[in-house]
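*Asks:* pasted the sequence and its predicted model underneath.
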Amino acid sequence: MDSAQPTKPRSTAAFAFIFVTVMLDMLAFGIIIPVLPHLIVSLIGGSIARAAVWSSAFGTVYMLMQFVFSPVQGTLSDRFGRRTVILISSFGLGIDFIVMAMTPALWLLFAGRIVSGICAASFSTANAYIADIVPKEKRAAAFGMMGAAFAIGFIVGPALGGFLGHLSIRLPFWVAAVLSLLNFCYGFFVLPESLPPERRTQRFDWRHANPFGALVLLRRYPQVFALAAVFFLINLAQFSLNSTYVLYTDYRFGWGPQIVGYTLGLVGLCSGLVQAVLVRRLMPKLGERKLIMIGLPICVVGYLFFGLSSAGWLFLLGIPFLCLGGLAGPPAQALMTQQVDPHEQGRLQGALTSLASLAGIFGPALFANLFALFISDHAPAHLPGIAFVLAALLLAAATVLAGYAIRHVRAARPAKNPAPSQPGEFSPMADLVDHQSHPTDQPESSP
C-alpha cells in the first residue's frame, strides 16, 4: 500500500478545519456588524452622531491591527508552525468576544476590537497552511474554497447577527465567542501540524515580521511583487462596495434595508459558487494564467454596470459579472505561492494579508468621499456611481499589470504519477489534498 495513502483522511480533516476556521472567523466578524454600532450608542449615552464617529474609528483600528500583525503571525508560523499560531488565535478570539459581550465601558470595547484585529490576522497563517498541504497545481482551487468560506460567513453572519441582536444586543458577541472556542477545541484534537521542524525558519526575525519589512520578501521575487500589486488593486476595488453600496442604492434607486440585504446576500451566494465550484472545475482546463486574464476584465464590466446603470434592474445585471471576477483571485494567489520557498509561505501570506488590510484602511475613506463629492452641489459632474467607475479603472490597470506579470511566471506542472481517486469518491476537500506536497518540494523558479 502507498505510504502516503493513510495520511489522506488526516489531510482532508486538516483542510476541513482550515475551511471551517476561515468561515467561523468571517461568521463571528459578520455576526457583530449589525449590533456593534447599537452597542456603541448604548455605551456613550445615545448620541447617533458620536456613535458614527466611534464606529468609523472601530473599523479603522481593526484593519490597522490586521495590517500590522498579519506578517507577525505569518513569520511566527514559519518559525513555530502553523498549528500553534492558529489555535492561539482562535482561543484569543473566543476570550475577546466574551470580554466585549460583558464590557460596561466604551474603552474596553475599543480595546476588545483591537484584540479582535490582532487575532483575526490568522487568516494569513490559514493560507500558509493551505500552501503547505495542497500540491501546487491544486492551490488555486483550494484558495477558491477559502474564498467560498469567506462568502458563506458574509452571507450568514449579518443575517444571524440581526436576528440575535433583536433578542439581545449582546447575544451575538456570546454566540461569536462560542463559535471561536468550539473551533479551538476542534482544532486542538483534530488539526495536525503542516510545517515539519526541518522546513521551519531557524529564528524569528523582526525585520520580516513588520508589515513594511514583509514587503521586502515580495521585492525579492519580481513576479510575486507584480502579482501582489494586482492583489492589492483587487482588494482596494472591493472596498467601493463596502463603503458606498448601501448609500448609493438608496440614493440612486430608493432601495431600503430589506432589498439591500437581499441583494448583498445574492452577491455573497454568487461569489461563493464561483469560488467553490467554478474555480475548481475550470483550473484543470484553463490554468492559472488564463483564469486571471478572464476574471479581471469580467469584473471590470461588473463594476461599470454598478456605476453607470440608471435603473435597478440594470444594476442587478452587474452582479454575475462582478462575481465572475472572483475567478482571478485564487489563481493569482496560487501562482505567488509557487514562486516562494516553502519556509517563507507564512511570510508571503502575512504580506498579502497586510496589503489587503492596507486597502481596508484607505479604501473606505477614498470611495465614500468621492461618492459624497459627486452627489454634492459643487460636484464637477453628477456621477453618483463614481466609486464603482474608479473600481473598474483600478481593475483595468490590474489587468494590464497581470498580463505583464504572468508572462514571466511558470505555472505548476501536474504531479507525476498521481494516485487514482477511489471509486465513487466525490469530495472537493478530499480531492484538493489527494496528493499532498512532500517536504522536499521546491517552488519552480521564475525564468
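*Replies:* Okay, I see it.
*Asks:* only C-alpha atoms from now on, for both contacts and neighbour counts.
*Replies:* Fine.
*Asks:* just the helices in the stretch 101-250 of the chain please.
*Replies:* 106-119, 123-133, 139-167, 171-190, 206-209, 211-220, 222-253 (DSSP state H, counting those that start in this stretch).
*Asks:* which strands and helices sit next to the longest one?
*Replies:* Put plainly, it is helix 222-253. In terms of contacts (3 or more Cα pairs under 8 Å, 6 or more residues apart in numbering; DSSP states H and E), helix 222-253 is packed against helix 211-220, helix 257-273, helix 329-338, helix 345-374, helix 386-406.
*Asks:* use this one as the comparison:
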Amino acid sequence: MMMMMGKLSRLSHLFVTVFLYCFSSVMVVPAITDVTMAAICPGQDECSLAIYLSGIQHAIIGLGSLVIMPLVGNLSDKYGRKVMLTVPMTLHIFPLAILAYSRTTEYYYVYYVLRTMISMITEGSVQCLALAYVADNVAESQRVSVFGILSGIASCAFVCGNLTARFLPTSATFQFAAAGNVVALVYMRAFLPDSTIENVSTSTAKPDTVTETDSLLEKAPQKALKLFKRLPSFRDTASLLGTSHTFSQAAMITFFSTVAEVGAQSSLLYYLKAQFHFDKDQFADLMIISGISGTVSQLLLMPILAPLLGEMKLLSVGLFFSFVHLLLYSIAWASWVPYAAALISIVAIFAMPCLRSIASKEIGPTEQGKAQGCLTGICSFAHVISPLAFSPLSAWFLSDSAPFRFPGFSIMVAAFAGMIAFGLSLMINKAEPMTCCSSADYPFSVEP
C-alpha cells in the first residue's frame, strides 16, 4: 500500500509539473502572431515575411531537436528524468522574459534568435521526459490510459492558458508566462521525485532509502567517463527502429501525422488573420474550444474507449478525424467554420497517446527514454520538412500572385499528409507485450 501511494505521489507531482509548464507556455500562443505582425509588418493583415520567418524558425528548431531529442531521452535513462527536465524548463524562461520586457522590433528579433537556439533543446523535451516517467511507473496494460490522462492534463493547461491570455493585455501576458515557467521549475525541483528504471526495479527492496542526490553522487564519476561513448548516434536510432516492425510502423505514422499537424500550424493563424481578420482574442477563443475538446476527450472518453476499442482502432479513429479537422479548416467559407472544426479535436486528439503507448510496449523497460526520444526526434524531423514545404506554399496562396483563389490550399495539402498517416494506421501490427516487461516489473498499476 505504501508503495502504491508513493507511485501515486510521483504521478500527481508529474501531472502538476506538466500542467504548470504547459499553462505558462501556451499563454503566449494567441498573442505571438499579433506581436510578430506588429514588429515586422505593422498595420498589415497579410505578411509573407512573417510566414517565412516562422517557417525558417520551425525548420531550424526541428533540425536541432532531431539531434537533441534522442540524446535527451538516452541521458534520462542513465541520469534520471528529473535531472534532464531541469535543463529545458530553465532555458525556456529566457525568451519569454525578453518579450515580457519589450516587444519592439529590435527586442522581437533578439527573442526570435534566442528562442530558435533554445527551442532546439527545449522543444518536445518536457513531453518526451514526462512520457518516459509514466512508462517507468505504470504497467503496460494501463499505459495508454495514463498517456491519455497526461495529454488531457496538457489540454486542460492549454485551455486555462488561453483563457488567461483572452483577458490579459499583451504586455502582461508575457510577464505572467515567464513567471509561470519559474513556478513550474521550482515546483518540479522541490516536489517531483526522480524516476529511473534502477529506482523502479529496486524499490521493492529499499523503497525510500536511496535519494536522488546520493544516487547521482555515486554514479556520476563512472558515467561521466563513459558519457561520450554512450551518446546515441543515427546508427543507434536506426537500430532501435529495427528492433520491432510495429515500432517502425508507429514511427512512420508519427512522421506523417506530425507533418500534417506542423504544416497546418505553420500557416493556420496567418490564414485566419488574412481570411477572416482574426486577432489575439479570436485565436484564444479558437484554442479554448480545441483545448476543452481535448481535455474532455483524454480525461473522460479515452480511459473508457481505450479498453473497449483497443489502442490500434482508437489510433485509426483519431487519425481519420484529424484529417477531417484540417480539411474543414482549409475550406472554411465563413468565420464560424474554424470554431466548428476545432470541436473535432475531441476525437482527433486520440492519435498521439495511442502511438506513444504502442511504441512503449515494443521496447524494454531500460530504454523507455530512448524510445520516446526517438519518436520525438522523428517529430523533430517532420518539424524540419514541414515548414520548408508549407510556409512558401501558404505565403504563395495568401498573396495576390496565387495561381488560383484558394487561401487554405496549404492546409488542405497538410490534411492529405494526415490521410497518409491514417492509411498506414490501418496496416499496423498489433503490439505484442515484451516478456521482460510483465506487470511484475511494475509494482504499481494505475486504474483508468
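*Replies:* Cool, got the structure. Keep in mind the model is a prediction, meaning the values are calculated, not measured.
*Asks:* Thr353 of the first structure versus the counterpart of Leu129 of the second structure in the first structure, what's the distance?
*Replies:* Using TM-score structural alignment, the equivalent of Leu129 of the second structure in the first structure is Thr125. Separation of Thr125 of the first structure from Thr353 of the first structure (Cα to Cα, to the nearest Å) stands at 10 Å.
*Asks:* which of these two has more neighbours?
*Replies:* Set Thr125 of the first structure next to Thr353 and count neighbours by other Cα atoms under 10 Å: Thr125 wins out with 33 against 28.
*Asks:* quick check: the more buried one touching Gln349?
*Replies:* Yes: using Cα atoms under 8 Å, Thr125 of the first structure is in contact with Gln349, at 6.8 Å.
*Asks:* shared neighbours of these two, which are they?
*Replies:* Gly74 (Cα atoms under 8 Å, 6 or more residues apart in numbering).
*Asks:* can you get me a residue count around Ser9 of the second structure?
*Replies:* With other Cα under 10 Å as criterion, Ser9 of the second structure counts 15.
*Asks:* in the first structure, what residues pair with whatever helix or strand it lives in?
*Replies:* Counting by DSSP states H and E, the element that carries Ser9 of the second structure is helix 2-26. The alignment of helix 2-26 of the second structure onto the first structure (TM-score structural alignment) covers residues 6-30.
*Asks:* contacts for the matching stretch?
*Replies:* 120, 123, 126, 129-130, 133, 145-146, 149-150, 152-154, 156-158, 161, 173, 175-177, 179-180, 183, 186-187, 190-192, 429-430, 433-434, 436.
*Asks:* buried subset of those as a PyMOL selection?
*Replies:* Per 16 or more other Cα atoms under 10 Å, the buried members of the contacts of stretch 6-30 of the first structure correspond to this PyMOL selection:
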select buried, resi 120+123+126+129+130+133+145+146+149+150+152+153+154+156+157+158+161+173+175+176+177+179+180+183+187+191+429+430+433+434+436
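*Asks:* picking that back up, and the helices of the stretch 101-250 of the first structure, which is most packed in?
*Replies:* Highest mean neighbour count among these (mean count of other Cα atoms under 10 Å): helix 123-133, with a mean of 27.
*Asks:* ok, average deviation of that one from the second structure?
*Replies:* Aligned to the second structure and superposed, helix 123-133 of the first structure gives a mean residue distance of 1.2 Å (mean Cα distance after the TM-score superposition for the first structure).
*Asks:* what inclination does that helix have with respect to helix 7-31?
*Replies:* Going by axes from the mean of the first three to the mean of the last three Cα atoms, to 10 degrees, helix 123-133 of the first structure is angled at 160 degrees with respect to helix 7-31.
*Asks:* let's have the helices of the stretch 101-250 of the first structure in CSV, adding distance to Leu393 of the first structure.
*Replies:* Converted to CSV, the helices of the stretch 101-250 of the first structure look like this (distance: least, Cα to Cα, whole Å):
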stretch, distance to Leu393 of the first structure
helix 106-119, 30
helix 123-133, 28
helix 139-167, 23
helix 171-190, 37
helix 206-209, 32
helix 211-220, 24
helix 222-253, 9
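*Asks:* correct me if wrong: Arg170 of the first structure contacts Val99.
*Replies:* No: using Cα under 8 Å, Arg170 of the first structure is not in contact with Val99; the gap is 10.8 Å.
*Asks:* what about these two, which has more around it?
*Replies:* Arg170 (23 against 18).
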